[in-house]
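In: dropping the sequence and predicted coords here.
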Amino acid sequence: MKVNGKEIEFQSDKTILDLLNDYNLNKDRVVVEINLEIVENEKYETYVLKEHDAIEIISFIGGG
């Protein structure tokens, strides 16, 4: 499985929310794209990742 271009070890039954928690990311402050498709954040808890998924996590950064 790839996350932001880096190979990571695949773990079965891992959801998007589990992955975000591994990286200490707030689900309300990121957009997740899997295999070139954006996943709605309402599905983060139920979407189970697959071994060959290409995942991009984009974080929102506030400024002023």
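Out: Structure received.

In: please count neighbours and contacts with C-alpha atoms only from this point.
Out: Will do.

In: the strands in this protein, which residues?
Out: 2-3, 6-7, 30-34, 37-39, 54-59 (DSSP state E).

In: what about stretch 29-42, how long is it end to end?
Out: Terminal residues of stretch 29-42 lie 13 Å apart, using Cα to Cα, to the nearest Å.

In: next: stretch 4-19.
Out: 12 Å.

In: ok, and here's another one to check against it:
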Amino acid sequence: MPDIPITLNGEPATTAARSLRDLVAEITGRAIADDGRPADGSRLGVAAALDDAVVPRGRWAATPLHPQARVEIVTANQGG
């Protein structure tokens, strides 16, 4: 399948991902299970929104991406 155009964190992008879970995996470089947790059992520290609505991680796998989707992926950082 060809890449689809999206807006990722306010910037134009293209992706081969077809679900929000696949996009998070692509961005983080980590395998993500269907429940939204990292496949290796560690912590992820990521939140995701599609078209201005936060998507719970348990729904990432069932949330399809579409051309022109507006996606925000936020990573928690520790420190000051």
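Out: Everything's here; your move. Owing to the predicted nature of the structure, the values given are computational and were not obtained by experimental measurement.

In: to residue 47 of the first structure, which of the strands of the first structure lies closest?
Out: strand 37-39 (8.7 Å; Cα to Cα).

In: could you tell me where the closest one falls in the second structure?
Out: Aligning strand 37-39 of the first structure against the second structure (TM-score structural alignment) gives residues 53-55.

In: which other residues reach the matching stretch?
Out: Identification of contacts with stretch 53-55 of the second structure by Cα atoms under 8 Å, 6 or more residues apart in numbering yields 47-49.

In: count the residues that sit near residue 33 of the first structure.
Out: The number of residues packed near residue 33 of the first structure is 18, by other Cα atoms under 10 Å.

In: quick one, what contacts it?
Out: 39, 55-57.

In: for these, which ones persist in the second structure?
Out: Among the contacts of residue 33 of the first structure, the ones still in contact in the second structure (both residues aligned by TM-score structural alignment, their matches' Cα atoms under 8 Å) are 39, 55-57.

In: for these, which one is nearest residue 4 of the first structure?
Out: residue 56 (4.7 Å).
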